[in-house]
Structure formats: C-alpha cells, structure tokens
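# no sequence on this one, just coordinates:
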C-alpha cells in the first residue's frame, strides 16, 4: 500500500554511506543509493527537489549538530538519517553520547518532515564485522526504539544476508559497490510504500571461493591501501571528510536523470 502517491522533496542526512561511496561515476564523483532513490522519485512527477547533506567520515554528533538543523528547516516530504556507525568503529566510543545525539537529531527531524526514515546499516561479513558487531547491534537497538517513539520508518538492511556478501562491497571493505547501493535504493523505495521493482534481498549466485594465495594477496593490498590509512586517521583524530562540503547543500530541482 502506498503511503504517499507523490513524494515531491527528499533530503538525505549522514556520512559516506549516504554520500554514495564507493559507487564511483566516470567523472570521479559518487552516486549512491540516495541519488538513485531521488532519481526514481523525480520520475514520478514534475517539481521534485532533492538535497544530500551527507559528508564522508562524519560522526553522529556532527550529523546532529551540523546537518539535522539544516535538513529540518527544509521541510521535506522525506528525510533519511543514517549515522552512528562511524562512532562504533572508533577505538573507544561512548554509546550513551551516541544515543543522545541520535535522540537530538530524530526529535528535530521527525516533526519537521512528512516521513523520517532510519536504517539498520549493512555490514560486510568478516572478522572486522564480528569485532564491532556488539556495538552495531546496540546502535540498532537505539534506532528501533527511536523509530517506534517518533513514527519513523526503519529499513532493516542489516537483517538482509545478501548485503553482507563481500561481493557487494568495494575493495576498501567499508563501502558498498554500485550493485549494493542499487539494492539499498530499492529497499528504501519499498519502505516508502512504493511498488517493488525487484527483490532487493535476493541472494547473489553461488561463487567459487578464491584460493589461499589470492586471498592473502588481496588482504595485503587492502591493508596497504585502505586499512593503514584508516587507522592513521583514527589515531590522529582526522577524518576523510575534513573540509569537504555537503554533496548537495540546497533543496533544489532534480530532474530525473535516469542514473539507474
């Protein structure tokens, strides 16, 4: 059943997941699930507007303090808020503070828009996921509580086994591929009550497991190119998004460019 036949404005709030990494376009920019969703919403009728305030690397305190007030002032039909996962991946995290920032953001956004959407984020299967799983699940429990309290939709990406498949994750093991983002866009589309176009939870075809030498080579490449720089930023308090502006800072017309 459709909740709203004509969503005419959409604001996305969050970090690299919502910015669209690693769905890379030929011009070097990132697309991602939010752009894909905006594109599909824009095709439903004229006058659609879209803003994406997400910036890679942002913690939930920054999202709540910098992005949520701007998004609330836009009064959009749909607002998506995805944040807190970067906090759980830090060496130390105060989950009480994470909860407080999430409560602040949700309490501000929920009454300011037509429909607030929260998400249980996906995680790539592997040892890193297992290490941080308790923190992630604590974060998701907070989101479930807030969604129920404020009438927000909660899209359960974490509960879809296919989104843990390593084949849907980029070589950095932190961000989804184009196919992963496409499935997330479909999940949010369906959560908004719009007609399904595919089963976004459908598993990928069986894969032939790579041999031990191939896995070790891939692990070493990943550590050199992605893991060590990531650890360096954590130790020095830097972020990959330092100094970067929001992806689409204003709520402006978005004409349905058929990105998908």
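Sure, I can see it. In this text, all values refer to a predicted model and were calculated from it rather than measured experimentally.
# going forward, measure contacts and count neighbours with C-alpha atoms only.
OK.
# surely residue 36 meets residue 183?
No. Taking contacts as C-alpha atoms under 8 Å, residue 36 lies outside contact range of residue 183: 9.9 Å.
# Name the residues of stretch 148-168 that are buried.
152-158, 160, 162-168 (16 or more other C-alpha atoms under 10 Å).
# what does stretch 193-203 give?
194, 200-201.
# Format the residues you listed as TSV; extra columns: secondary structure.
As requested, the buried residues of stretch 193-203 are arranged in TSV below (DSSP: H, G, I helix; E, B strand; the rest coil):
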residue	secondary structure
194	coil
200	coil
201	coil
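# Which one of those is nearest to residue 131?
Among the buried residues of stretch 193-203, residue 201 lies closest to residue 131 (C-alpha to C-alpha), at 24.5 Å.
# Touching, that closest one and residue 164? I think so.
No. Counting by C-alpha under 8 Å, residue 201 stays clear of residue 164, with 10.8 Å between them.
# can you pull out the helices in the chain?
Ranges of helices within the chain are 16-19, 33-42, 60-62, 68-74, 85-88, 95-109, 127-150, 178-191, 212-222, 228-236, based on DSSP state H.
# so which of those comes closest to residue 54?
Closest of these to residue 54 is helix 16-19, at 5.2 Å (criterion: C-alpha to C-alpha).
# for comparison:
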C-alpha cells in the first residue's frame, strides 16, 4: 500500500495485542495495536480499525477464534502476534505453534491482506527464572521468519534489539509490555511498514540506570514468584485462563475515535479493491 495508506486494519493475537500493561480494564487498554492504528490514522485519517485479540489465547485458539472474523472484515492490513502463551506451556511444540501462525499468514495474504508480525525477545533476559525457555524462543522465531518468508509477511525484528529486554519496557509481571514497551513495539511495526517519519529510533537504548545488588535482585525474584508466577501456575493447574469469559475489545471496523461497541453495519467502510 503506497505510503502506508491502509483503509482496514485488523489486529489478531493475545494479551499483548489486546493491550495489557498499557492502561487497564477500568480506564481502557491502549497497547501496540491501538498505537499502530494511531500512526496509520496520521497517514490516512480514513482508517478503520478492529482488534480481535483476547488475553490468554494460545496460537491455535487465535487461529480458531479470530481468523474467520478477521477475513470477514476484509482487511488490507493485519497484525498477527501470538505464541508467547504457548512458550510457557510444559508441552510446547514449536512446529505446531508455527503451523497455526502460518495458516493465518496464508489465509490472510491469499485474501490480499498485507500481514505484519514480529519476533519475540529472550524472556530469560527479562525474567531470569525464564532462562530455560531461551531455546524455545529461538526455535519459534526461526520458524516465524521462515513462514513469513513463504507468504510475503513483513517481520518486525524486535527479538534482535537489546532494548527490547530492558526491564523498563515491561510491567512488573515481566510477561506484558508496559506503556513504553508498547510504544516501542508500535514504532517497530511502523518502521517495518515504512510509514513516514519512522526509522530505527525505537531500537535506541534507554539511559543507563543503576544495577541492583545481588540481595536486592534476589528479593525482586522472590516477589515476582509470589505475586505473578505463583498465581499463573495456579490458573494452569486449575485449567483456567485470564481470558475466560472475555471477548474481543474492538470486534468492529471503526474509525479510531469511535466507541468500540459501535456496530460496523452503521458505518460505511471504504472498499480496498
């Protein structure tokens, strides 16, 4: 699409795409997809945007629940970001996860949609107790790149930038980006899409900060286990998900400033043909 003048943008994914860590369920979630929609609207004020993501979803659920509704919206741009929830499962299968992603890549691109995705940073550099997951992340990222290449999908390489593992980009749970993290992700996607005024500034490191001593660092780990890892494991053991009972926050294609619940049928959305 010349100069990034997209008309219909649909976001598929899990909690990161929904926007957890950037706002809350009271004031509303923003997140990288909303921020990218803002950047796209600056180029084309006629943009309509839908966000089908639901927290807690694994890649297979994203494909099963969100792909058909996304195709029905006939987007000319889609972001597909999923797989982190799979990485955390004991029975992780990189080939299976990448297969679900590739099915979405294939179906969307076959419908004429420009698809954008990203690679995942090393979680062990954000949460030291997650270091055993590093081989999984490397494997999944390699498969994402291969699948993307087969279908002409654009990849924002957030995995390769050291700043993406700076704790200041993440919330206290270390699983969700904070406002600054979502801002950087949106900028990475905007650069990958070659939107005007976006370059590699999102890769620049933050100012140096003091490194905590060993005792303080150990205390941080204990608090993280008690406050976040423990409850997460408890939900897994009970077969529960943070997304149980939830639906997409923005299921209809609407101009960015419209309330998310406004029915699409009451708007005239420009055709992309």
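Right, received. Where do you want to start? Fair warning: this is a prediction, and the values are worked out from it, not measured in the lab.
# Just send the buried residues of stretch 193-203 of structure 1 back as TSV, with distance to residue 226 of structure 1 too.
Shown next, in TSV, are the buried residues of stretch 193-203 of structure 1 (distance: C-alpha to C-alpha, whole Å):
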residue	distance to residue 226 of structure 1
194	37
200	28
201	28
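# Now tabulate the helices of structure 1 in JSON lines and tack on distance to residue 48 of structure 1.
Below are those laid out as JSON lines (distance: least, C-alpha to C-alpha, whole Å):
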{"stretch": "helix 16-19", "distance to residue 48 of structure 1": "19"}
{"stretch": "helix 33-42", "distance to residue 48 of structure 1": "5"}
{"stretch": "helix 60-62", "distance to residue 48 of structure 1": "28"}
{"stretch": "helix 68-74", "distance to residue 48 of structure 1": "13"}
{"stretch": "helix 85-88", "distance to residue 48 of structure 1": "30"}
{"stretch": "helix 95-109", "distance to residue 48 of structure 1": "20"}
{"stretch": "helix 127-150", "distance to residue 48 of structure 1": "26"}
{"stretch": "helix 178-191", "distance to residue 48 of structure 1": "15"}
{"stretch": "helix 212-222", "distance to residue 48 of structure 1": "40"}
{"stretch": "helix 228-236", "distance to residue 48 of structure 1": "37"}
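# Out of the ones you listed, flag the one nearest residue 116 of structure 1.
So among the helices of structure 1, helix 95-109 is nearest, using C-alpha to C-alpha, at 7.0 Å.
# Which residue is the nearest non-sequential neighbour of residue 94 of structure 2?
Residue nearest to residue 94 of structure 2 in three dimensions, not counting chain neighbours: residue 140, with 5.5 Å by C-alpha to C-alpha, 6 or more residues apart in numbering.
# Kindly tell me how buried that neighbour is, as a neighbour count.
22 (other C-alpha atoms under 10 Å).
# Next, the contact list for it, please.
Residues counted as contacts of residue 140 of structure 2 (C-alpha atoms under 8 Å, 6 or more residues apart in numbering) are 94-95, 97-98.
# Filter those down to the buried ones and express that as a ChimeraX selection.
Command for ChimeraX, covering only those of those found buried under the criterion 16+ other C-alpha under 10 Å:
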select :94,97,98
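# for the contacts of residue 140 of structure 2, which one is nearest residue 47 of structure 2?
Checking the contacts of residue 140 of structure 2 one by one against residue 47 of structure 2 (C-alpha to C-alpha), the nearest turns out to be residue 98, at 29.8 Å.
# pretty sure that closest one is touching residue 143, no?
Yes. In this structure residue 98 of structure 2 lies within contact range of residue 143 using C-alpha under 8 Å: 6.0 Å.
# So what does residue 202 of structure 2 match up with in structure 1?
Under the alignment by TM-score structural alignment, residue 202 of structure 2 pairs with residue 200 in structure 1.
# Please tell me I have it right and its match contacts residue 181.
No. Here residue 200 of structure 1 does not reach residue 181: they are 10.4 Å apart, not a contact under C-alpha under 8 Å.
# ok, now which ones touch residue 202 of structure 1?
residue 162.
# How much space separates it from residue 183 of structure 1?
9 Å (C-alpha to C-alpha, to the nearest Å).
# do the same with residue 143 of structure 1
From residue 143 of structure 1 to residue 183 of structure 1 the distance is 21 Å (C-alpha to C-alpha).
# Counting neighbours, what do you get for the nearest residue to residue 7 of structure 1 once chain neighbours are set aside?
With sequence-adjacent residues excluded and distances taken as C-alpha to C-alpha, 6+ apart, residue 7 of structure 1 is closest to residue 77, at 5.8 Å. Neighbours of residue 77 of structure 1 under the rule other C-alpha under 10 Å: 18.
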